[in-house]
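A.B. asks: Model the structure of this input:
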Amino acid sequence: MTAPSPGQGRRTGRLALPGVLTAAQAAHTVAALAALQRTDGAIPWFRGHHLDPWDHTEAAMALDAAGEHERAAAAYEWLARHQNPDGSWYAAYQDGDAADPTDLGRETNFCAYVAVGTWHHFLATGDSAFLDRMWPIVYAAVEFVLALQQPGGQIGWKREADGTPVADALLTGSSSVHQALRCALAVAEHRGEPQPDWELAAGALGHAVRRHPERFLDKSRYSMDWYYPVLSGTLRGPRAVARIEGGWSRFVVPGRGVRCVVPNPWVTGGESAELALALWTIGQSERAVRILADIQHLRAEDGLYWTGHVYADDAFWPAERTSWTAAALLLAVAALCGDEPTRAVFRADALPEGLDDGDCC
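C.D. replies: Below you'll find the predicted structure:
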């Protein structure tokens, strides 16, 4: 990959958010994120660590939000070149090397997220040729994922390395898949290729997330299970607000950020930024900005962000600055600053619903 383009500073000026990032800081973070990308388009967590398809896609979305469209396109081309014959990707690749997968499991939410990134890139660029190239990739990924949908609508969370399906479902993962299905339906509608089976699947999945918590493994100690049904757009309106209010005091540490898991005294940048984005989706922008301001203590001199901070010990942990932490922050800032493609993929009224299950949310 080439170096970040000379005009990057002008483009990242739109990511300046008072109290959170200056234009210069935004440009520094984008350049640091871009520097993690390999020449083949892969974006690992950090150089020398592994790549997973979900976080790789999130990083590509952040690059698009910053105007680095060629870099984002290269990340999607990496996915297109290395998709497995069954429509999946492996859960982890050492340093983004497709020849060196280190986890041969195939996780459904990891695989589905290509649809979110593809639609986001198209909205950011208007590149119809890109959408044509990615359509078979998105189609195969969705079909892989829906083969693990359970009778109750929830999505089994992975296939083991030997192909054995895991029926157990994760609320966070299924919520993410629901957003991805809606983006995939947007791609299909734009191409004039209706997918009624996907509409049925999206309706059943949304109903399961909204109405049937018993269909998912109990991960309620994790903040992602708290906010992800809101972040994904599956919950909106009073129910979404009530969910956020119900978990606020449990997960939010004033002035520090969001706990990853209770009761551990550990706040994490990625979860905090994702919560901020979820808050924006329900109209709580001031709260979102406060959360993003709170996690600036995680910002490092290189423009990246430490994954987390153990505040009981006043220590950054783990000792890593991940691409996906910076990406989550940039996407939250982009939504708050008015970036329309980012807003469109996270806003409930901007995506196809699937078949209405009669459930007002």
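
A.B. asks: Could you use CA atoms for every contact and neighbour count after this?
C.D. replies: Noted.

A.B. asks: which SSE is the most centrally placed residue in the chain in?
C.D. replies: Most central in the chain under C-alpha atoms, centre = their mean is Glu58, positioned 4.9 Å from the mean C-alpha point. Here Glu58, judged by DSSP states H and E, is contained in helix 53-65.

A.B. asks: Next: Val116.
C.D. replies: Judged by DSSP H and E, Val116 forms part of helix 114-125.

A.B. asks: That helix to helix 53-65, inter-axis angle?
C.D. replies: Counting by axes from the mean of the first three to the mean of the last three C-alpha atoms, to 10 degrees, helix 114-125 lies at 10 degrees to helix 53-65.

A.B. asks: List the contacts of helix 114-125.
C.D. replies: 53-54, 57-58, 60-61, 64-65, 69, 72-73, 76, 128, 130-131, 134, 138, 141, 179-181, 183-184, 186-187, 341-342, 344-345 (C-alpha atoms under 8 Å, 6 or more residues apart in numbering).

A.B. asks: Now show me the structure for the sequence below, then we'll compare the two:
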Amino acid sequence: MSAIPELEGVITADELRTTAEHLASLQLDTGMIPWFPGGHCDPWNHVETAMALDVAGLHTEAERAYIWLQDTQRADGSWHAYYANDGSVEESKLDTNVCAYIATGVWHHWRSTWDRGFAENLWPTVMKALDFVLSLRRDDGLALWAIEANERPWNYALLTGTASIQHALRCGAQLAEALNEPRPDWVRAADEMALAVRTKPESFEPKTRWAMDWYYPVLTGAMTGDDAKKRMASGWDTFVMEGLGIRCVSDEPWVTASETAECALAFAAMGDTSTATDLLQWTRTHRRDDGSYWTGIVYPVEGGKHDAPVLFPFDEHTSYTAAAVVLAVDAITRTTQASNLFVA
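C.D. replies: Predicted coordinates:
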């Protein structure tokens, strides 16, 4: 059995295994992994959770998650944004970033297992998904944020989504090479998107209030080197609550463990494992005995609304939050074969 990642002061191997077992317990017979028992599922966070299962060696459960995506993929290569616990469509829009992320997940699974047969089985699903995303590019090469199944009510692109899509395209291209099905067009599209992320902020709908727009260009490798360091330094005072974690939004004292773990991934991606480890250590406050993690905690500030920290959303502990912690631990410790998915 492969080694289980552990990081001193953050999580032991036994604790990480407990977290993975909690995630596996959420999985339905269909293979779908909801946010929490009885909750809904979105394909992006579903993939992130499948990757966490692979980190812990739960490869069968991860495969069931990808088969669910294969079984529910629409004919055009897309998925709806949200599915209810019974598998029905809860929110119908087709989000390009949500649809692209399967390429990241299947490439991670390949690197985790070297199972060529499974990758070949999922290849048509990955190919249709990425081709769907690229069919929604604007003239400037950026994919629309989302469409409805029969109309295009939005005409804008998102910075975080674009950064994630270009990374998914590169993962898909690596999978394509491994399967002798090269797709250089995916790399060219990723390069064009990454250039826009680095140099054309005016191309995106402004979402600077959200922490993800700060760190995602670095997390996904769209920004590297000095550019990455400058970007992470520029947002530190805005989004970091020292000793507590990362604010989800800049104007509220609301710390989310998923954003904190993802920000740790961004620091790990640029080689700053010390800061990444500090950030992950702060997620301990969110950890529950069953291995799950509270989604968010609102902390009091002078003149604020609360006299003491409160959970927000109340009593919510989400699959994607725990999954983000697991992936960040693996990226820092470089334990598994797929640990450098984000760390070059």
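
A.B. asks: Confirm for me that the residue nearest to the centre of the first structure is in contact with Leu329.
C.D. replies: No. At 10.6 Å, Glu58 of the first structure does not count as touching Leu329 under the criterion of C-alpha atoms under 8 Å.

A.B. asks: ok, how many other residues are close to the nearest residue to Asp97 of the first structure once chain neighbours are set aside?
C.D. replies: Closest residue to Asp97 of the first structure apart from its sequence neighbours, by C-alpha to C-alpha, 6 or more residues apart in numbering: Ala42 at 7.7 Å. Applying other C-alpha atoms under 10 Å, we find 30 residues neighbouring Ala42 of the first structure.

A.B. asks: Ala42 of the first structure -> the second structure?
C.D. replies: Counting by TM-score structural alignment, Ala42 of the first structure corresponds to Met32 in the second structure.

A.B. asks: quick one on the thing from earlier: might you report the residue contacts of the aligned residue in the second structure for the residue nearest to the centre of the first structure?
C.D. replies: Taking TM-score structural alignment, the alignment pairs Glu58 of the first structure with Glu48 from the second structure. Counting by C-alpha under 8 Å, 6+ apart, Glu48 of the second structure touches Gly105, Tyr320, Ala323, Ala324.

A.B. asks: try 10 Å this time
C.D. replies: For Glu48 of the second structure, the contact set (C-alpha atoms under 10 Å, 6 or more residues apart in numbering) comprises Tyr101, Ile102, Thr104, Gly105, Ser319, Tyr320, Thr321, Ala322, Ala323, Ala324, Val326, Leu327.

A.B. asks: contacting residues around the first one?
C.D. replies: It refers to Tyr101 of the second structure. Tyr101 of the second structure neighbours (C-alpha under 10 Å, 6+ apart): 43-48, 126, 129-130, 164-169, 171-172.

A.B. asks: Could you rerun that using 7 Å?
C.D. replies: By C-alpha atoms under 7 Å, 6 or more residues apart in numbering, the residues touching Tyr101 of the second structure are Trp44, Val47, Ala168.

A.B. asks: Return the distance of the counterpart of it in the first structure relative to Ala184 of the first structure.
C.D. replies: Correspondence of Tyr101 of the second structure to the first structure, assessed by TM-score structural alignment: Tyr113. The gap separating Tyr113 of the first structure from Ala184 of the first structure is 9 Å, by C-alpha to C-alpha, to the nearest Å.

A.B. asks: same question, Leu331 of the first structure
C.D. replies: Leu331 of the first structure is 20 Å from Ala184 of the first structure, by C-alpha to C-alpha.

A.B. asks: These two: who's more crowded?
C.D. replies: Ala184 (30 against 27).

A.B. asks: Surely the more buried one is within a helix?
C.D. replies: Yes. Under DSSP: H, G, I helix; E, B strand; the rest coil, Ala184 of the first structure sits within a helix.

A.B. asks: In the second structure, what sits opposite it in the alignment?
C.D. replies: That one, Ala184 of the first structure, aligns with Gly172 by TM-score structural alignment.

A.B. asks: The closest residue to that match other than its chain neighbours: neighbour count?
C.D. replies: Counting by C-alpha to C-alpha, 6+ apart, the nearest residue to Gly172 of the second structure once its immediate chain neighbours are dropped is Ala103, at 5.0 Å. By other C-alpha under 10 Å, 29 other residues sit near Ala103 of the second structure.
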